[in-house]
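# Turn this into a structure:
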Amino acid sequence: MTLPPLVEPGAELSREEVNRYSRHLLIPNMGVTGQRRLKNARVLVIGAGGLGSPTLLYLAAAGVGTLGVIDFDRVDESNLQRQVIHTVDSVGELKVESARQAIARLNPLVKVITHSDRLEPGIAVELFSRYDLILDGTDNFATRYLVNDACILANKPYVWGSIFRFEGQASVFWENAPDGRGLNYRDLYPEPPPPELAPSCAEGGVLGVLCAAIASIMATEAIKLLVGIGDPLLGRLMVYDALDMNYRELPIRRLPKRAAITALSDYQSFCGLNRPSLADHSSVPLISALQLKSLRDGGKAPVIIDVREQTEWDIVRIEGALLMPRSADVAQQILERFGHDTELVITCKSGMRSQAVSSDLRKLGLDKVRNLDGGVLAWVRDVEPALPTY
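Prediction:
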């Protein structure tokens, strides 16, 4: 069911634009008028990461006149496996600046507006109001709910995508859609999952090319909405399984008795992320990587238990550590294996999962347990920088 185009046609196309976009102009549903709508469009892409990278490139190539991109992060070497807008030369740069330069090389006719701030409730609604369409490629639930609610308050449609390991999802949300199909992200996910059940790509991994598959859907939906062609994914969830090479479409229904969104809220708390820092957990003593090294060098090394997954362990580990992946009963397993009197140091990637396991061990009466502050990443940074990281 086609929706009205989001934008009016812009100025007449120049000779250069006709030459560049000629393959679009030959499509009956697009034509010159559709291309002029793209030229006049303003699209904000949230995140210049795995999904934002190919989406930005394709929207720029398609001739979207103004592209906004918001991301506070800098390019890291681990991004290059999937974030194709960035290169080796841009490692260490702000992602928005790296993206701006790449778009300029691809299509200098596109205006790029960079926002290097973290997206927060205080700026979201006003920022979104400057654009015709929002694209959300973020990787955490707190930001997804913020984007959803801010789009409702700003009366903006948005295209959403999500990726994890070998699976991706995409849909379109528009609370005030003119055809009455008013749906938003809370109709799909009324409540966020517990943080421990919602690992990011940095923790669980993602197949790099999966980003291109989902981003291409997002870019396609954006063009359809801007030009007013085709049937958008409003009310439909597209699920892609790369391993089975299978696309499934699931209907999304309006949640009965869904509360109206009238203001933004504390999304960190809503998603269970406002937990005390590790330093505030007085019940779980911390040990730094340098302190642990000093104990080992002095022949007083405690037993080091790594609660990460096997795939993480295969990338990098602390020599001599034991792998016992976190599970519902891992604390009981550790107790049965080492008893109450063994000096233990629990570690994971950054110290969060190990803190939870350490806390469980303390509840079982083990008082000789410490959590490695900063986890394996801190060990690599402070003790063995020659080791790989992830």
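
# Only C-alpha atoms from now on, for both contacts and neighbour counts.
Will do.

# how close does residue 380 sit to residue 209?
Distance of residue 380 to residue 209, given as C-alpha to C-alpha, to the nearest Å: 28 Å.

# who has more neighbours, the two?
Between residue 380 and residue 209, residue 380 has the larger neighbour count (other C-alpha atoms under 10 Å), namely 19 against 16.

# Tell me which helix or strand that one sits in.
helix 375-382 (DSSP states H and E).

# Does anything pack onto that helix? Which helices or strands?
Helices and strands touching helix 375-382, as assessed by 3 or more C-alpha pairs under 8 Å, 6 or more residues apart in numbering; DSSP states H and E, comprise helix 289-297.

# And this one, please, so the two structures can be compared:
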Amino acid sequence: MSIIQDFLRYNRQTMLPEIGDEGQGKLKKARVLVIGAGGLGCPILQYIATAGVGTIGIVDFDIIEIHNLHRQILYNEDQVGLPKTTTAKAMVEKLNPLIEVIAFDEKLTLDNASRIISQFDIVIDGSDNFSTRYLVNDTCVALGKTLVYGSILGFEGQLAVFNHQGSKNLRDLFPEPPNPKDAPNCSFNGVLGTLPGMIGTMMAHETLKLIIGLPNLRNELVLFKTLDWSFTKLKF
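From the prediction side, this is the model:
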């Protein structure tokens, strides 16, 4: 029955010769951790789940608020006040009941980062602050885990893959985090709701490529400016 279910659900992507049954099998065996169930995390979770990533972890300690809803598209107004992790888990399981979803309703800290991240193959960082980004990066380096990185501000987004099969990591690009006073985020500067959807989908796409073994970003930072639709790829 499982083989039939898998075929019916995934056959539009297994038709691609670059994926096939072998690639779908890799997705099913993969264990992916998503840091943050917010603007980036919502589209990431939706697309890696519906593509068939077998085990997905979600880390967040926040609750759903009304101002989240314009961009955090897993949620609705009836869920305001509920924890993001358990709500996201329930929503993702409805999207694809064939996968396992693990919710970590806790803030990622020095004390728990290794315990949580060690359980997964690939980490996707959808966090919204530099202290978490550097903690995630440093833990992935220490544990030898691949990290998919993305960030957004205003009308612009960034995308990179760190620490994959000997590639460079966040500190090779930005050795130290900026002063918190000089580090704006969407809570104070705003963001158009479609931007995290685009960047989050790109992060999910790159993650699926990594799992399947398709060409991926290596020591490159993609800068995406949506006001003029310009892409810049920087090597580092």
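
# Any idea what the TM-score is?
Overlay of the two chains. TM-score (TM-score structural alignment, normalised by the length of structure 2): 0.97; 236 aligned residues with a C-alpha RMSD of 1.2 Å.

# if we can go back for a sec, ok and the helix holding residue 380 of structure 1 relative to helix 289-297, angle-wise?
Helix 375-382 of structure 1 and helix 289-297 are oriented at 80 degrees to each other (axes from the mean of the first three to the mean of the last three C-alpha atoms, to 10 degrees).

# so where in structure 2 does helix 375-382 of structure 1 end up aligned?
Against structure 2, there is no aligned range for helix 375-382 of structure 1 (TM-score structural alignment).

# Which of the residues in that helix are classified as buried?
375-380 (16 or more other C-alpha atoms under 10 Å).

# can you check stretch 24-39 of structure 1 too?
Buried residues in stretch 24-39 of structure 1 (16+ other C-alpha under 10 Å): 24-25, 30, 32-39.

# on that earlier part again, mind putting the buried residues of helix 375-382 of structure 1 into TSV with distance to residue 314 of structure 1?
Shown next, in TSV, are the buried residues of helix 375-382 of structure 1 (distance: C-alpha to C-alpha, whole Å):
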residue	distance to residue 314 of structure 1
375	16
376	13
377	14
378	17
379	16
380	15
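
# so which of those residues comes closest to residue 333 of structure 1?
residue 375 (20.8 Å; C-alpha to C-alpha).

# The closest one contacts residue 347, correct?
Yes: contact status for residue 375 of structure 1 versus residue 347: in contact at 5.2 Å, counting by C-alpha atoms under 8 Å.

# so what sits against both of the two?
residue 354 (C-alpha atoms under 8 Å, 6 or more residues apart in numbering).

# For structure 2, which segments count as strands?
For structure 2, applying DSSP state E gives strands covering 31-35, 55-59, 100-104, 122-125, 146-153, 156-162, 220-225, 230-235.

# and the lengthiest helix in structure 2, which stretch of structure 1?
If you go by DSSP state H, structure 2 has its longest helix at helix 194-212. The aligned range for helix 194-212 of structure 2 in structure 1 is 209-227, by TM-score structural alignment.

# That stretch vs structure 2, average offset?
On superposition with structure 2, the mean distance recorded for stretch 209-227 of structure 1 (mean C-alpha distance after the TM-score superposition for structure 1) is 0.9 Å.

# So what's the gap between that stretch and the chain middle?
Averaging C-alpha positions (C-alpha atoms, centre = their mean, to the nearest Å) puts stretch 209-227 of structure 1 16 Å from its chain's average.
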